[in-house]
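K.L.:
next come a sequence and a model predicted from it.
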Amino acid sequence: MQLRDALDDFKRHEGHDTRFPGERRTTTGRFSGFTPANGDGRLVHVDRDGGPRDFGSPLTGRNGLDTSRLGVRRDGDLLWFDDCETVSQSYAGETTLVITEHRLPDEAGGATLTQYDLTLGRAHVTHVVSENADAGTLVGFLGFGPDGRDTGVAQLRHADAVELYHDAEHDYVASATGFDAARGCVPADFARLLDADPVERPLAEEAGRREEASLSGDLFCELPFEDGAATLVTLLTDATRTDREAALDRLAEVVAEYDGAESLKRAASDRAPRTPDDLPRRDAVAADLRVVGMLSAPTGLRIAGPEFDPYYAHSGGYGYTWFRDDAEISRFLLRADRQFDLGLDDWHARSAESYCETQLADGTWPHRVWPRNRTLAPGWANSHLAVGGDTDYSEYQADQTASVVAFLADALPELDADLAERTTGTLADALDGLDRTVESDGLPVACQNAWEDATGRFAHTAATFLEAYAAVAAADGDLPASAADLSDRAAEQADRVYEALDDLWVPERGIYGYRLVTETDGDGSPDHLEPGALDTRCDSGSLALASAHLAYARVSEVDDRRLDRVVSHVRTVVDELHRDPPESSVRGLARYEGDDWRARSQDDEKIWTVSTAWGAFACANLAALLDDRGDRRAEEFAATARDLLGLVLPDGVLCPGGALLPEQVFDDGTPDSATPLGWPHALRTTTLALLAQRDASVEEPAAVPEE
């Protein structure tokens, strides 16, 4: 997204109730493309109006399409698809082939056109079929931003293609039926940008600006239909690795091989992850693997979600790898793989390799990195990287390191000998990093929270430390003899954190508090709490205490008082954060009490899919813990887990369109923020696996003999 597009969107949506002006939304439409198995590829969004746009820059370093419009010209009249009815949009089965149906207005014949979009490595194919033989021409406006630039871009015409380039990135466009027309479009000048009215693109070539049309990333083209079909192909390349002749050859190959719906369906099927036929809610598991795969770089690291706010007007960005989200996703997939036999060994190995590679000298991990090359990315929680002086943890997120530790310890049995040995060394250093961030009272130091909007000593952070230490302690049999002391050391630390959690108990509410306050910075703390006070709000992040105690129970004893407290905590937090807005189709869990982020015109907290899925996961973990004790309360929490899980399943109210989970939802059902978000998708599959495991372990009641 270029600044011109952001300013235009700002003009269109300033003051909107549920849209934040200046963003590049993906809350409607579908994504096609990137999976870890592809190696080198793209992440392309196809909106409901059929326009493809690239979102894979954090994954590949190539920017590609910033904006686009598609339409048809019939009898001299130009009809853009965004002015037509979108009849339907769906995936072809479990693949990433997006199928969109457009219906022309009755006055234009009322014909239906079916659009097929598939990303094939660095190429993207858009194939349009008309039910009328006299279809006219397919019209495309394609706005490229090679190297992330919207100026200093030039166009080069070849016999069968158009090339757009700035420096390293060279992007190509071709058609299976050639071009009836292909011209550059002038960009909006300063006067037009400053005008109060939005800019309608594409702009016509203006007198005196002919050269600018050739020095532009905007291309207008017309492709004739042949036998009722037309195909448009784009290809992104790096000129330092692929020369022009090779790029044009590849473009010609794609045009020739994938000029038809059937060839696209076969190619999509060949690239789709395979899921066993007998899975419970196979549709959800397949969708989750598709999403997590599309958000992944060849390194195995993932962006949190597509970057919808590139100018950080209303957020801190999403197109990066956070080690919290990424390691939690890795662990969720690992556990689901063990239950469902999903064949994800390569995914687990890539994750472990990347975590070993990105660990810092002090045993911790940075705030965020670029997934394509694992290098440090811009962030605001890297105070522990500063050189000289005392280490400042107030701008550090300690739960991220703990999440990586928990995954690596769990993954050891799945890794080959060499990687397991390297992972063991990483774990030893990581325990040093964790130990340095545990205070004498057994709780983690004051740091930033998982939501990145407050500082303190959080229940969620403590839960991740408890689970990390417990996971290492439980890995005793998978550690080499030379590292046998790691499990004993981790077990001792797990006991310390377990005992220290009592300091966060709020008896009057029956919960573990949000945090011990260490500073007040206008973050929504009730009654202006002073440092040292216990913030007694409910926080969905603290639901991590359920899985943490299940992990701890594998290496030590969860006493009856603690079990009762965890039961009370999970039950109360789920009840207090549950929102069921009146006259609305949606319901689910809010992030925490008093959360006003991205509320726009809404008075109350928004519903988050992460929090709702986390509630389901927490209840499923608690049901497992209670089952181990023969406690009848397990049924209550299993039922709650299924209820909350149902809200985020493909047919649930928090999954609009059934394909992609947004991060948040307004009370009127409008999805908002990063879509899809990898975290709730992985939570969904691991909760399905946990409940399936429970179902398999529950014995059928003995048959009562007939009298």
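P.N.:
Received the coordinates, thanks.
K.L.:
rest of the way, CA atoms for contacts and neighbours
P.N.:
Noted.
K.L.:
need the strands for the stretch 451-600 of the chain, in chain order.
P.N.:
With strands called from DSSP state E, counting those that start in this stretch, the stretch 451-600 of the chain shows them at 455-458, 505-506, 511-512, 515-517, 534-535, 578-579, 588-589.
K.L.:
this is the comparison structure:
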Amino acid sequence: MQLRDALDDYKRHEGHDTRFPGERRSTTGLFSGLGGRLVHVERDGSLRDFGYPLTGRNGLDRSRLGLRVGDDVHWFEADETVSQRYHEATALVVTERETPVGAVTQYDLTVGDAHLTHVELDAPLADERTVEVVTYVGFAPNAQDTRIGQLRHEDAVEVYHTTEHDFVGSTTGVSDLHGQVPARFAELLDDTAVELPRPVSEDRYEEDRLSGDLVAFLPVESGRTTLVTLLTDENTTTREAALGRLDDLATAYDDAAALRRSAEAEASEVPDDTPHAGAVAADVRVLRFLSAETGLRIAGPDFDPYYAYSGGYGYTWFRDDAEISLFVDEAADSIGLDLDAWTERSARAYLATQQSDGTWPHRVWPRDGTLAPGWANGRLEAGDGVDYQADQTGSVVTFLASVVDELDGDLREEVVAALDAALDGLDDTLADDGRPIACQNAWENMDGRFSHTAATFLEAYAAVADADLDAATTAHATEQADRIYEALDDLWVAEREIYALRECEGVDEAEGFEAGELDPRYDSATLALAAAHRQYARVGDVDGDRLDRLVTHVENTVEGLWHDPNGSEVRGLVRYEGDEWRQRGQGHEKIWTVSTAWGAHAAANTTALLRAHDDDRAGAFATLTDDVLSLVLPDGPLCMETGYLPEQVFDDGTSDSATPLGWPHALRLATVALADELGLDVGTEAPTPAE
């Protein structure tokens, strides 16, 4: 997304109730792309690349598709979109619409670094008018929208800046082609958004050659044609090779059947008897979309690249990435998915990104693991280290320790060495009282000593203690896990019967807390204590008093964060009590899918703990698991018709922020697998916990 696009969107949506002006949203439409390139297909047929963090290639920033019938152009956004869906369990997007010439079906599939948009007319015109597909595409190679050039190669166009060269071709050739200049200064400053492409060329000599925007008319033959776009890097792909690949793609994908065959060959296989197979298939597909070849993932499609309302989403955070890796590994074992390669790839990625002190940094670029822009790199800077998110290292340690016994040969030895170094990093950030030092929280908006951070440390040390490592390592990890287990009592808020959000490190004037005071607000991140205690139970004793506290904590936190807006079908958990982020004009905390899925996962883990203690309360938590999980399953109020889980939802049901977000998809996958392991009959109805 270029600044011109952001300003244009700002003009269109300034003052909107639920849209933040200047963003590039993916809350409608579907994605395609299983090989790094990530292409969003809007319901109106327009395309946009979101894969820069995954590949380093920017690709398409803007586009429009339509038909030229005779001398008249009809853009698809003016037509009725009848449906948009995936072809079975694949990444092939099928969009059906009604146009002035009848029904038209659009098929979109990303194949590696190429994207194919195949358009088919259901019936030929009754008169003699010709029909062509008109495409307006705007590329920003190397993330630039100026200093761009074009080269014409018969029926192909090459758009380039420096190393990134993007190509456009068609299965039926190009009947007409011309460039477009971007919005001018006066248009940018004007209150009215500019409509592109411009209807008439101004015959400026630079227009056809010094712009990333172009309009191409593709002949329709036998009722169909296919637009092909290809992103390349001149350091790895020559022009001749790129043009040859473009020709090969045009030859291979000249009908819908070819796209279906290719998509089916790349689909992840989900066993037919898998519980909630549709949800599982959607989760795996989303996690593949968000993954780079390294195995690292972006948190979600980056809808806010100018940091207008957030710090960006197109990066790898080790907190959610490692939890995703762990959940995928657990679900694969439980359900029977063939995802072993994911586990090994993730392990190698964490080895490559570990810092010299054994910890992991705030966030990295997923395509190569290099340090990404961030605000929590205190371990890399001179300072007191508060600007560090210790839970991220804890999450990676949990994953590596949980899978080390599955690994063989050199990789296992490297992981063992990484765990030794990581334990030093954890030890260095564990205070004398047995709790992690003051740092930043999981939501990245507070400092303090958090229950969530303590939970990740408890789970990490317990996972190491439970692994097949040398006796000295497991003994030390057990001792540290025992210390944290005991120290958690310091965070208990008796009047609310929950674990505190945090112990405040300093005075928090905004929230009215003094240094050393417990922050008693409900926080969905503290639900991580359930899984942490289940892991600890493998190496230590969860006594009756602690079990009672854990039960009331999960119950009260879910109830305290529950939000069921009047007159709305949505319901679920808000992120934490008093969360004001991205409310727009709502005046109330928004529901988060991460928090809701976390509630279901915590309830399932508590069910398992109670069953292990022959505790009759397990039945109530099995019901709670069903109640909360149903909210994020297909047909639940927080799961979109696309199958995606957005990060947040407004009270009126409008999805917001990163969509789809990887973390809740992994939490849903893990909870479905755990519920199946426990024999819980979780359905798709979504009652409130009170029911």
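P.N.:
Structure's in. What do you need? The shown structure was predicted, so the numbers you read here are calculated from the model rather than taken from an experiment.
K.L.:
in JSON lines, list the strands of the stretch 451-600 of structure 1 along with distance to residue 421 of structure 1 and mean neighbour count.
P.N.:
Compiled in JSON lines, those are given as follows (distance: least, C-alpha to C-alpha, whole Å; neighbours: other C-alpha atoms under 10 Å):
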{"stretch": "strand 455-458", "distance to residue 421 of structure 1": "33", "mean neighbour count": "26"}
{"stretch": "strand 505-506", "distance to residue 421 of structure 1": "39", "mean neighbour count": "18"}
{"stretch": "strand 511-512", "distance to residue 421 of structure 1": "38", "mean neighbour count": "28"}
{"stretch": "strand 515-517", "distance to residue 421 of structure 1": "37", "mean neighbour count": "23"}
{"stretch": "strand 534-535", "distance to residue 421 of structure 1": "42", "mean neighbour count": "23"}
{"stretch": "strand 578-579", "distance to residue 421 of structure 1": "44", "mean neighbour count": "18"}
{"stretch": "strand 588-589", "distance to residue 421 of structure 1": "41", "mean neighbour count": "27"}
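K.L.:
a markdown table for those strands, including distance to residue 45 of structure 1?
P.N.:
Shown next, in a markdown table, are the strands of the stretch 451-600 of structure 1 (distance: least, C-alpha to C-alpha, whole Å):
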| stretch | distance to residue 45 of structure 1 |
| --- | --- |
| strand 455-458 | 36 |
| strand 505-506 | 46 |
| strand 511-512 | 41 |
| strand 515-517 | 39 |
| strand 534-535 | 41 |
| strand 578-579 | 31 |
| strand 588-589 | 27 |
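K.L.:
look up how far residue 5 of structure 1 lies from the aligned residue in structure 1 for residue 613 of structure 2.
P.N.:
Under the alignment defined by TM-score structural alignment, residue 613 of structure 2 is paired with residue 629 of structure 1. Distance, residue 629 of structure 1 to residue 5 of structure 1, by C-alpha to C-alpha, to the nearest Å: 58 Å.
K.L.:
the two: which is more packed in?
P.N.:
residue 5 (19 against 10; other C-alpha atoms under 10 Å).
K.L.:
and the more buried one, which of the three is it?
P.N.:
Secondary structure of residue 5 of structure 1, reduced to three states by DSSP: H, G, I helix; E, B strand; the rest coil: helix.
K.L.:
what residues are up against it?
P.N.:
residue 22 (C-alpha atoms under 8 Å, 6 or more residues apart in numbering).
K.L.:
alignment lookup: it to structure 2.
P.N.:
Matched to structure 2 by TM-score structural alignment, residue 5 of structure 1 sits across from residue 5.
K.L.:
just to revisit the earlier point, and the match of residue 613 of structure 2, how far is that from residue 242 of structure 1?
P.N.:
As judged by C-alpha to C-alpha, residue 629 of structure 1 and residue 242 of structure 1 stand 61 Å apart.
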